[in-house]
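Novice: Starting from these lines, generate the structure:
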Amino acid sequence: MVDIFTRNDLVYLMRHGPTDWSKLDEPNVAPTDCANQRIMSPEGRANMVDMGALLASNDIVPARIVVSEWCRNQQTLESLLQGMAEVDPSIPAAMPVETTPDLNLLLSLQGSPDVTPLRDRISAWQGDPERDGPLLIVSHYTNIEELTQFRVFEGEILVLDPKRDNLVLGYLRLKSAAPDVGHFADALASPLLDEERAFDMVERYYSALNARDDDLFEGLLGERWFVHGESPSRTSRDVESYLMEIDTYVAGIPDIQFAIDSLHFADDVVTVIGTLTGTHTGEVFGYPATGRQVEFSAIAVHRLEGGSIVESWQMPDRLTLLEQVR
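Specialist: Take a look at the predicted model:
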């Protein structure tokens, strides 16, 4: 697998970064008319900065970059170079960049009539005699699908081998990459995708919980989210009060962490089975520190609605914990 990322004779065929689908391209819009076409979202720009930094930090720097004239592609280029500059400030100035209509949106105004120029460019690549690294091409969904028969997310990179008739060897994409409404309407309606999104949301919830950082809960919890189970006397209705509730554990087990053992999805509910571990270095349930390692299980249930967690039930095995600290 390492060979995929280090060979100079490979081609990285990339779809532009994530865009704002609330604004579509105007009919017959010119490739450089940014005011009347779909452009990258702020989140998409940030993601492509991350992608550039990730590539450069792993010593994956293109020998040259070829990019479509369209604004979203040019923005992708800018963001990638910005990210690479965070790792090595000399990269952008030294990077050979070519903008060509051959990569423009297939069959659009001022676009390529077919993928022949794209195919020929990839097939002819044998590496740059003066620079190490693959060729990076930043094009569009339609062009890439027509050439490779692969459906790619915004910001995704296919790794092609020109020596093997442009065979797709693999792909690179950020964890944040996701189907878009323009080209993946069928996938967005899939229950499998609902499950994947639900699991991702719950995993991020427990990452935030382990970090005990209420800022990390932003975007995960609904405005009226509340949790059951941590207190027999009252329900915690926001992140701050919930974190205060679990101080019972944190005060006596400062390094306590929740590990997910399994996730189960049905309708709009995710059931989590997990294990809590830590060191008993402070008072828990009135029992003084023992210095022992503790481990106990927990079951949690989260109800999802409108893309966020709106209600949670937490059921830790307090009896097992009590037996270990007394």
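
Novice: When you work out contacts or count neighbours from here on, use the C-alpha atoms and nothing else.
Specialist: Fine.

Novice: Secondary structure class of L276, three-state.
Specialist: Following DSSP: H, G, I helix; E, B strand; the rest coil, L276 is assigned to strand.

Novice: Measure how buried it is and give me the count.
Specialist: The number of residues packed near L276 is 17, by other C-alpha atoms under 10 Å.

Novice: Alongside the first, I'd like the structure of this one:
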Amino acid sequence: MTEAPVVGEVTAQGLRRLYLDYIECLNRRDGAALGNFVHAEAEHNGTRIGLSGYREMLKSDVAAIPDLFFDVRMILCDAPFIASRLHFDCTPVGLLFGLPVNGRRVRFDENVFYEIEAGRIRRVWSVIDKDTVRQQIE
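Specialist: Next up, the predicted model:
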């Protein structure tokens, strides 16, 4: 059996483990542990939000979607990058992406890409399928 490819000191297997641990942290709502996974200078879709902004973003997401659960459907690792497809089956309490969901159950996907720096998520690029949500509430 060949060993996992190494880029610097990061293996694809190591990135996968880091990502799954990060998702587990999100699903536990463990804001205190988030710094183990997210870089202090984190960026989201090109905007520097830092670790504190990242925490606030997730807190806001949970307030809008109390049953938020990150369901990993696909992970691809090519150090220092991770690509993932996440599935959501949830019941937002009010607006979601500016759409009046108001307690209706919706299902949608997110394609998200991460760049890892110094063992933590430094950059995130997220694309959410908002049209699917729109179709479900019309």
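
Novice: May I have the TM-score of the superposed chains?
Specialist: Once superposed, the chains reach a TM-score of 0.77 (TM-score structural alignment, normalised by the length of the second structure), with 132 aligned residues with a C-alpha RMSD of 2.5 Å.

Novice: give me the element the corresponding residue of the first structure for A12 of the second structure is part of.
Specialist: Using TM-score structural alignment, the equivalent of A12 of the second structure in the first structure is E195. Taking DSSP states H and E as the definition, E195 of the first structure sits inside helix 191-211.

Novice: How about M315 of the first structure?
Specialist: Judged by DSSP H and E, M315 of the first structure forms part of strand 308-316.

Novice: so that strand corresponds to what in the second structure?
Specialist: Under the criterion TM-score structural alignment, strand 308-316 of the first structure matches residues 120-128.

Novice: average distance between the matching stretch and the first structure?
Specialist: Superposing on the first structure places stretch 120-128 of the second structure at an average distance of 1.6 Å from its equivalents, by mean C-alpha distance after the TM-score superposition for the first structure.

Novice: what comes up buried for that stretch?
Specialist: Applying a neighbour-count criterion of 16 or more other C-alpha atoms under 10 Å, one finds R120, I121, R122, R123, V124, I128 buried in stretch 120-128 of the second structure.

Novice: Just the closest of these to D109 of the second structure, please.
Specialist: Set against D109 of the second structure, the nearest of those by C-alpha to C-alpha is I128 (6.1 Å).

Novice: so where do the strands sit in the stretch 51-200 of the first structure?
Specialist: Using DSSP state E, counting those that start in this stretch, the strands of the stretch 51-200 of the first structure run over 64-67, 97-99, 135-139, 157-161, 167-172.

Novice: Tell me which of these sits most buried.
Specialist: strand 135-139 (a mean of 27; mean count of other C-alpha atoms under 10 Å).

Novice: Compute the inter-axis angle for that one and strand 157-161.
Specialist: 130 degrees (axes from the mean of the first three to the mean of the last three C-alpha atoms, to 10 degrees).

Novice: start and end residues in the second structure for strand 135-139 of the first structure, please.
Specialist: Taking TM-score structural alignment, strand 135-139 of the first structure hits no residues over in the second structure.

Novice: Just to check, the match of A12 of the second structure is in contact with F265?
Specialist: Yes. Between E195 of the first structure and F265 there is a contact under C-alpha atoms under 8 Å: 6.3 Å.

Novice: Give me the more crowded residue out of those two.
Specialist: E195 (19 against 16).

Novice: need the contact list for that one.
Specialist: Contacts for E195 of the first structure were tallied using C-alpha atoms under 8 Å, 6 or more residues apart in numbering; they are F265.

Novice: try the one 10 residues further on
Specialist: For Y205 of the first structure, the contacting residues are L216, F217, L220, taking C-alpha under 8 Å, 6+ apart as the criterion.

Novice: now V310 of the first structure
Specialist: V310 of the first structure neighbours (C-alpha under 8 Å, 6+ apart): L221, G222, E223, R224, W225, F226, H302, R303, L304.

Novice: repeat for F199 of the first structure
Specialist: F199 of the first structure neighbours (C-alpha under 8 Å, 6+ apart): L263, F265, V270.

Novice: Assign the aligned partner of the first one in the second structure to helix, strand or coil.
Specialist: In this case it means L263 of the first structure. Applying TM-score structural alignment, one finds that L263 of the first structure aligns to I75 in the second structure. At I75 of the second structure the chain is in strand, as set by three-state DSSP.

Novice: How many residues are close by I75 of the second structure?
Specialist: Neighbour tally, I75 of the second structure, other C-alpha under 10 Å: 16.

Novice: Distance of it relative to F113 of the second structure?
Specialist: With distances taken as C-alpha to C-alpha, to the nearest Å, I75 of the second structure is found 10 Å from F113 of the second structure.

Novice: Now do the shared contacts for the two.
Specialist: Common contacts of I75 of the second structure and F113 (C-alpha under 8 Å, 6+ apart): I82, A83, S84.

Novice: Run a quick neighbour tally on the last one.
Specialist: In other words, S84 of the second structure. 18.

Novice: Without its sequence neighbours, what residue ends up closest to it?
Specialist: I75 (4.5 Å; C-alpha to C-alpha, 6 or more residues apart in numbering).

Novice: Quick one: map C25 of the second structure onto the first structure.
Specialist: In the first structure, C25 of the second structure lands on A208 (TM-score structural alignment).

Novice: so what does the lengthiest strand in the second structure touch, helix or strand wise?
Specialist: Selection of the longest strand in the second structure by residue count, based on DSSP state E, yields strand 106-117. Other elements packing on strand 106-117 of the second structure under the criterion 3 or more C-alpha pairs under 8 Å, 6 or more residues apart in numbering; DSSP states H and E are strand 81-90, strand 120-128, helix 130-137.
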